[in-house]
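J.: Let me see the structure of the following:
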Amino acid sequence: MSVFDLEGRKALVTGGAKGLGAGMAEALAKAGASVMIGDVLEDEGRATAEAVGSGGVKTGFVKLDVTDDANWAEAVAATAETLGGFDILVNNAGIEISSLVVDLDPGDIRRMCEVNILGTALGTKHGLRSMRPGGVAGTGGSVINISSVAATIPFPGISGYSATKSAVDRFTRVAAAESGKLGYGVRVNCIYPGLVATEMGLGLAADMEKLGLWPSAEAAVGDVIGLTPLGRLGEVNDMADAVVFLSSDAARFITGIGLPVDGGMGM
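T.: Okay, here's the model as predicted:
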């Protein structure tokens, strides 16, 4: 059996209704895992779950506001009940609000902190509680948090986002250390995606023009590609395959890392 085979694994992907999250859910399902989509977007989330499940794996949808502690407890319980277990958590839900430092809005910063940092922290909390011995699932597993190449490079216009994604990286490493030391049997890692032409990625490029940092969105994208040794933007499958890898037995001795999936941009 391939070390990348996820047959029998049960996953919850947050922000799974569209974009990177939907691609990650699809990749996990193709590798054999059952997948629960967690999102605040109910119609899109249910449609994605149905599409992912068309390949024959068990899927489901749960409405999940990642900033709500009680909602997390409900979502994890629903995942374990629907899928018959729970051993992969992908904390993908996140938001990006562009701004020059001199124009930062406190409300925007608070919102990014709530979704990107608090949401990831609460997810990891409930994932570890569920997967550790004595938890509702109790068989160990893998938590994968989604940071960003923005945590590794000083890209203009996204200071708040960069700060929150840097926090995700540091939080991931502490959680991995605690999980290992306390014998939870749960690996905790994160990935740093590069720029991908999703709705969020293209919106960021458009913001760079609005902020006066680049003459056009196309110019901003062109400069990102120019900073990337592999000479292209990332694709959803690039990020999704990294999630499958970190979920699988191929990564069985890997915990507490930040894996760049950015074409070399952040090196």
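J.: contacts and neighbour counts: CA atoms only from here.
T.: Fine.
J.: mind listing the strands for the stretch 51-200 of the chain?
T.: Along the stretch 51-200 of the chain, the segments classed as strands by DSSP state E, counting those that start in this stretch run 59-63, 88-91, 141-146, 186-193.
J.: Next, the residues that contact the shortest one from outside, please.
T.: Counting contacts by CA atoms under 8 Å, 6 or more residues apart in numbering, the residues outside strand 88-91 that touch it are 9-15, 119-120, 123-124, 127, 141-146, 243, 247.
J.: which parts of that strand are buried?
T.: Within strand 88-91, the residues scored as buried using 16 or more other CA atoms under 10 Å are 88, 89, 90, 91.
J.: want to throw the residues you listed into JSON lines with distance to residue 266?
T.: Converted to JSON lines, these look like this (distance: CA to CA, whole Å):
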{"residue": "88", "distance to residue 266": "27"}
{"residue": "89", "distance to residue 266": "25"}
{"residue": "90", "distance to residue 266": "22"}
{"residue": "91", "distance to residue 266": "21"}
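J.: What's the local residue count around residue 167?
T.: By the criterion of other CA atoms under 10 Å, residue 167 has 19 neighbours.
J.: next one: residue 199
T.: Residue 199: 11 surrounding residues under other CA under 10 Å.
J.: Which residues are in contact with it?
T.: With contact set as CA under 8 Å, 6+ apart, residue 199 has these partners: residue 19.
J.: Can you tell me how far it is from residue 113?
T.: 20 Å (CA to CA, to the nearest Å).
J.: do the same with residue 169
T.: For residue 169, the distance to residue 113 - CA to CA - is 14 Å.
J.: neighbour-wise, which of the two wins?
T.: When residue 169 and residue 113 are compared for neighbours, residue 169 comes out ahead with 25 against 22, by other CA under 10 Å.
J.: Hmm, residue 188 and that one touching each other?
T.: No: counting by CA atoms under 8 Å, residue 169 does not reach residue 188; the two are 10.5 Å apart.
J.: pull the longest helix from this protein.
T.: Across the chain, the helix with the greatest residue count (assigned by DSSP state H) is helix 159-181.
J.: Could you also give me the structure for this second sequence? I'd like to compare it with the first:
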Amino acid sequence: MNRVDDRIAIVTGAAGGIGTATCRLLAENGATVIATDLRDAPGDGLGAVIAASAGRVRYLRHDVTDDAQWGAVLEATLAAHGRLDVLVNNAGLFMHGRTEDADAASIDRLFDVNLKGVVLGTQHAFRAMKSRPRELPLASIVNLSSVAGLKGSQMASLYCLTKGGVRLFSKSCAIEAAHLGYRIRVNSIHPGIVDTDMAQGVADGMRANGVPPEQIHKMMAGAHPLARMATADDIGRGIVFLASDDAAFITGTELVVDGGMTAR
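T.: As a prediction, the model looks like this:
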């Protein structure tokens, strides 16, 4: 038996590195996946996952900051599959730079995607998940935070604010769901630096602030005691664990997948 056999999952931000890996790993472990992203088409990476999934992964365009679009995604999911078992709130943005230099429009966009998108997704998931048959395993919501949600980081204060918010929101929702008898587990996952397009954005910001290009990869890898950046699969495997019955008694906590970064 696979770890998430017959689960129905929604993964946001699915066309990015972590999202694509998560969709693939969930499908390989028996789940049916609704992969959503803001892009009109899934792109090469996710497109290949969809093509190889034998129908287990389908794509929907979806803006996580739009409540009506969340409603449409849930309506389509419930119409096709009758229930929702797993939500992975993965969509997110990174912002690098001095706190004083961030403009209001960029702050609004960061907060909308990283915070509002997670709140809206969780609201819709609660409504759908709370009425699932009691004989089914507990539902699972996995919210993407970061090591930046656990400790401060210079030149990334606003990003840290959003990821710290995701951490405490997840804890509060876990307690609330348990108190209300919803049979929904809620946890956050906290990657270190992951070798994805978002990490490339961090590197671009470092270059813009005068860090020599030849030092950037060494600095990123060296931030982890294991001396490498995480792969998207490293994070995806953690998400599959939290979605599965292997984590049946885990709620309201953080899974830190950071190669030892926060142990220092």
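J.: Superpose the two chains and report the TM-score.
T.: Overlay of the two chains. TM-score (TM-score structural alignment, normalised by the length of structure 2): 0.92; 261 aligned residues with a CA RMSD of 2.0 Å.
J.: Mark which of the contacts of strand 88-91 of structure 1 are buried, thanks.
T.: The buried subset of the contacts of strand 88-91 of structure 1 (16+ other CA under 10 Å) comprises 9-15, 119-120, 123-124, 127, 141-146, 243, 247.
J.: re the thing from before, so which bits of the longest helix of structure 1 are buried?
T.: Buried, per 16+ other CA under 10 Å, within helix 159-181 of structure 1: 159-169, 171-173, 175-176, 179-180.
J.: Over which residues of structure 2 does it lie when aligned?
T.: On structure 2, the counterpart of helix 159-181 of structure 1 by TM-score structural alignment is residues 157-179.
J.: how close does the matching stretch sit to structure 1?
T.: On superposition with structure 1, the mean distance recorded for stretch 157-179 of structure 2 (mean CA distance after the TM-score superposition for structure 1) is 0.6 Å.
J.: Figure out how far that stretch is from the centre of its chain.
T.: With CA atoms, centre = their mean, to the nearest Å as the basis, stretch 157-179 of structure 2 stands 13 Å off its chain's centre.
J.: Closest to the centroid, which residue in structure 2?
T.: The geometric centre of structure 2, computed from its C-alpha atoms, lies nearest to residue 90 (CA atoms, centre = their mean), at 2.2 Å.
J.: In structure 1, what sits opposite that one in the alignment?
T.: Aligned by TM-score structural alignment, residue 90 of structure 2 pairs with residue 92 of structure 1.
J.: what's its match in contact with, if anything?
T.: By CA under 8 Å, 6+ apart, the residues touching residue 92 of structure 1 are 13, 14, 15, 16, 20, 21, 145, 146.
J.: Looking at these, which is nearest residue 208 of structure 1?
T.: For the contacts of residue 92 of structure 1, the closest approach to residue 208 of structure 1 (CA to CA) belongs to residue 20, at 21.1 Å.
J.: Look up which helix or strand the closest one falls in, please.
T.: Residue 20 of structure 1 belongs to helix 19-30 when elements are defined using DSSP states H and E.
J.: Where does that helix end up in structure 2?
T.: By TM-score structural alignment, helix 19-30 of structure 1 lines up with residues 17-28 in structure 2.
J.: For that stretch, give me the average deviation versus structure 1.
T.: Stretch 17-28 of structure 2 sits 0.7 Å off on average (mean CA distance after the TM-score superposition for structure 1).
J.: could you check the distance from the match of residue 90 of structure 2 over to residue 1 of structure 1?
T.: 28 Å.
J.: Please apply the same query to residue 218 of structure 1.
T.: Distance from residue 218 of structure 1 to residue 1 of structure 1, by CA to CA: 45 Å.
J.: between these two, who's got more neighbours?
T.: residue 218 (15 against 6).
J.: For the more buried one, give me its contacts.
T.: Shown in contact with residue 218 of structure 1 (CA under 8 Å, 6+ apart): residue 205.
J.: Please apply the same query to residue 121 of structure 2.
T.: Applying CA under 8 Å, 6+ apart to residue 121 of structure 2 gives the contacts 64, 70, 87, 89.
J.: How about residue 143 of structure 2?
T.: Residue 143 of structure 2 sits next to 88, 89, 90, 118, 166, 167, 170, 186, 187, 188, 189 when contact means CA under 8 Å, 6+ apart.
J.: Counterpart of the fourth one over in structure 1?
T.: By TM-score structural alignment, residue 118 of structure 2 lines up with residue 120 in structure 1.
J.: I'd say its match and residue 168 touch.
T.: Yes: the criterion here is CA under 8 Å, and residue 120 of structure 1 meets it with residue 168 at 7.1 Å.
J.: Show me what residue 197 of structure 1 aligns to in structure 2.
T.: For residue 197 of structure 1, the aligned residue in structure 2 is residue 195 (criterion: TM-score structural alignment).
J.: Check the gap between residue 58 of structure 1 and residue 64 of structure 1 for me.
T.: Here residue 58 of structure 1 is placed at a distance of 19 Å from residue 64 of structure 1 (CA to CA).
J.: So these two - more neighbours on which side?
T.: More neighbours surround residue 64 than the other of residue 58 of structure 1 and residue 64, with 23 against 20 (other CA under 10 Å).
J.: Need the contact partners of stretch 154-167 of structure 1.
T.: Where contact means CA under 8 Å, 6+ apart, the residues beyond stretch 154-167 of structure 1 that reach it are 95-101, 109, 112-113, 116-117, 147-148, 150-152, 208, 211, 213.
J.: Can I have the buried ones of those residues as a ChimeraX selection?
T.: Buried residues within these, by 16+ other CA under 10 Å, are selected in ChimeraX with:
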select :95,96,97,98,99,100,109,112,113,116,117,147,148,150,151,152,208
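J.: Among the contacts of stretch 154-167 of structure 1, name the ones in helices.
T.: Of the contacts of stretch 154-167 of structure 1, the ones assigned to helices by DSSP H are 109, 112, 208.
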